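K.L.:
Structure of the sequence below:
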Amino acid sequence: MPEGHSVHRIARQFERNIVGRTVSASSPQGRFVEGAQVIDGREALEVRAVAKQMFLRFDGDVWLRVHLGMYGAWDFSGEVVVDATIASANGRMGQTNQRGTVLDDGPIMDAAGENSLTSIGAPRRARVRMSEQTTGLEEQNEWPPPVVGAVRLRLLTETTCADLRGPTACALQTPDEVAATIAKLGPDPLVDDLAEGEEQFTATVRKKPTAIGLLLMDQSVVSGIGNVYRAELLFRARQNPHTPGRDVPEEVVRGLWRDWARLLPIGVETGQMMTMDDLDPEAYRRAMAHRDDRHWVYHREGLPCRVCGTAIVMEEAAGRKLYWCPKCQA
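P.N.:
Have a look, this model is predicted:
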């Protein structure tokens, strides 16, 4: 499932390519025909990303709410502006690391096809795929591009096409409905005031009997954290995932919020969930290219902890895989 950094990256792509333009809207799949008819011919005025949901406002105060869920993804094609650069099939993009150094020799791909340029959602081969795993830029000769697969919603401007596939939610909302949806979500470090968000998060966690490992995945407690960031945040805090929230020391709870506020922008900028710190350029490039070098505990069950050497444990927690070190996080 896409985590918070992914949805913020999608929103930035909409800001660059769709907002401020009149769109033609259709539902090739046929499951959003009435909604597409309402949007068709309207100008996109604003985009918001909160938690794992995106909200796109059109003139007339019509809002589109999209939640990608486990399998959703956006495909962009045509002239796709990334970091103020027009992307072409042979375009090369700089990639910014955690220290702000531009790696200007092209995007770094890992074995799963993930890179920082176009990756947000569920993995599929496409033209410019905004999914959790990127497939890169591919040559395109036909405009508008042919519909491929089950496209729930197509938004088309004169130069850019955005195709939505497989979302959990794709619905029109009124301004009041949007406000009500957002009100149910926990604080998002890229949306809310950081100090206020810290207070809200800390107060909520400190009164809950639920395990902290579950609370971090609860979008009403904090926005945007998924399975990868949950495991990595807890390890970085050396916090046992099974400790009830109310028993986690306040300074640890506050530290979790501050660490999330630090890691989320890195994920937005790089397109990858980088959770390793203070890497030299060679180690950083290796980590960006290989997931095995990018995380402390996630997806490393049975492997030695990078700190103490104890085998990393994987267990089921509310139907999701939880990775942690039983010694460092005892």
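
K.L.:
all contacts plus neighbour counts: C-alpha atoms, from now on.
P.N.:
Will do.

K.L.:
any idea how far the top helix by length along the chain is from the chain center?
P.N.:
Criterion DSSP state H: the longest helix present in the chain is helix 250-270. Computed by Cα atoms, centre = their mean, to the nearest Å, the chain-centroid distance of helix 250-270 equals 14 Å.

K.L.:
before we move on, what about stretch 247-258?
P.N.:
Centre-to-centre, stretch 247-258 and its host chain are 23 Å apart (Cα atoms, centre = their mean).

K.L.:
Strands of the stretch 151-300 of the chain, start to end?
P.N.:
For the stretch 151-300 of the chain, the strands defined by DSSP state E, counting those that start in this stretch occupy 153-156, 160-165, 169-173.

K.L.:
Sorry, wrong one. I was asking about the stretch 1-150 of the chain.
P.N.:
Counting by DSSP E, counting those that start in this stretch, the stretch 1-150 of the chain has strands at residues 24-26, 44-50, 53-58, 62-67, 73-78, 80-82, 85-87, 95-96, 102-103, 128-130.

K.L.:
Here is the second sequence; please produce its structure so I can put it next to the first one:
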Amino acid sequence: MPEGHTLARIAGALDAAFAGNEVHVSSPQGRFAAGAELLDGGVVREARSHGKQLFVEVEPPGSPEPRVLHVHLGLIGTFTIDEVAFVGEKPVVGQVRCRIEGEGHVADLRGPMVCAVITPEEEASIRDRLGPDPLREESGERGWERVTRSRKEVAALLMDQSVVAGIGNVYRCEVLFRHRVDPATPGRALARETWEAIWADLRRLMPLGVVTGRIVTREDQVEVVEGAMAKGETPHLTERTSYVYRRTGEPCRVCGTPVSMRDLAGRKLYWCTVCQTGT
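P.N.:
Sure, this is the predicted structure:
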């Protein structure tokens, strides 16, 4: 499932392509025809994300009340946006649930878990149920309040979108390794300073994902990306960028112990049994 940096990247691309412009909205697949009709001919005000949720605010023609396109990509959804203006009529490829066209740009949404038109009040209600987003909020205090009251394993809590919005399996596994935290640690046993360090690290790592389109967590590669960004250059990464994610049985990059894996709440958890013993 795409993690928060992917949705922030999509929101930025949609904003760059359509904000301030009148758009034609359609549903080539037909499953979103009624919703597309509500948005068609409107002016895009803003595209924004919160965690794994995407919202595109549109001012419909002849109506002062905005409507919001709400998208959750789920496991297989994709939202592709032309990086450069498209000339002519773009053919429909695959099962396109929603197509947005305007000023030469075309965006196609395929296979989402959620694609609906909602009100701004309904958007606010959805956002209120989510935890803080490291890409949007400076403080992780609301997340800490939920963590410190819970007996659940911290590895499970980090995947709970009401604790931290936008974190998926990759960031979960990697940030716990980076801070040497035992994934089985109950939330209420996690040290406050450890939580603050994890939050600060997510605030550092996730913007790199927005820029590169990849989850980068290995410190040597994090520094490469940060250095390139500081120079205004495009970073190029060719190596695997994870410490433990999808490295079952391979040697830990720090101590050499084979990386372990187990199922937790339907997802594969990867960790090092030697390095990750702290709380």
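
K.L.:
before we move on, back to that, and of the strands of the stretch 1-150 of the first structure, who's closest to residue 200 of the first structure?
P.N.:
Set against residue 200 of the first structure and scored by Cα to Cα, those come closest in strand 44-50, at 15.8 Å.

K.L.:
which residues sit in contact with the closest residue to residue 192 of the second structure other than its chain neighbours?
P.N.:
Leaving aside its chain neighbours, residue 192 of the second structure sits nearest to residue 144 (7.9 Å; criterion: Cα to Cα, 6 or more residues apart in numbering). Contact criterion Cα atoms under 8 Å, 6 or more residues apart in numbering gives 163, 192, 195 as the residues in contact with residue 144 of the second structure.

K.L.:
on that earlier part again, compile the strands of the stretch 1-150 of the first structure into a markdown table and extend it with columns for distance to residue 35 of the first structure and mean neighbour count.
P.N.:
Output for the strands of the stretch 1-150 of the first structure, formatted as a markdown table (distance: least, Cα to Cα, whole Å; neighbours: other Cα atoms under 10 Å):
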| stretch | distance to residue 35 of the first structure | mean neighbour count |
| --- | --- | --- |
| strand 24-26 | 9 | 22 |
| strand 44-50 | 14 | 21 |
| strand 53-58 | 12 | 23 |
| strand 62-67 | 9 | 21 |
| strand 73-78 | 17 | 26 |
| strand 80-82 | 25 | 19 |
| strand 85-87 | 30 | 15 |
| strand 95-96 | 37 | 19 |
| strand 102-103 | 41 | 14 |
| strand 128-130 | 22 | 28 |
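
K.L.:
Tabulate the ones you listed in JSON lines, adding columns for distance to residue 261 of the first structure.
P.N.:
Below are those laid out as JSON lines (distance: least, Cα to Cα, whole Å):
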{"stretch": "strand 24-26", "distance to residue 261 of the first structure": "35"}
{"stretch": "strand 44-50", "distance to residue 261 of the first structure": "14"}
{"stretch": "strand 53-58", "distance to residue 261 of the first structure": "18"}
{"stretch": "strand 62-67", "distance to residue 261 of the first structure": "22"}
{"stretch": "strand 73-78", "distance to residue 261 of the first structure": "25"}
{"stretch": "strand 80-82", "distance to residue 261 of the first structure": "23"}
{"stretch": "strand 85-87", "distance to residue 261 of the first structure": "27"}
{"stretch": "strand 95-96", "distance to residue 261 of the first structure": "18"}
{"stretch": "strand 102-103", "distance to residue 261 of the first structure": "22"}
{"stretch": "strand 128-130", "distance to residue 261 of the first structure": "23"}
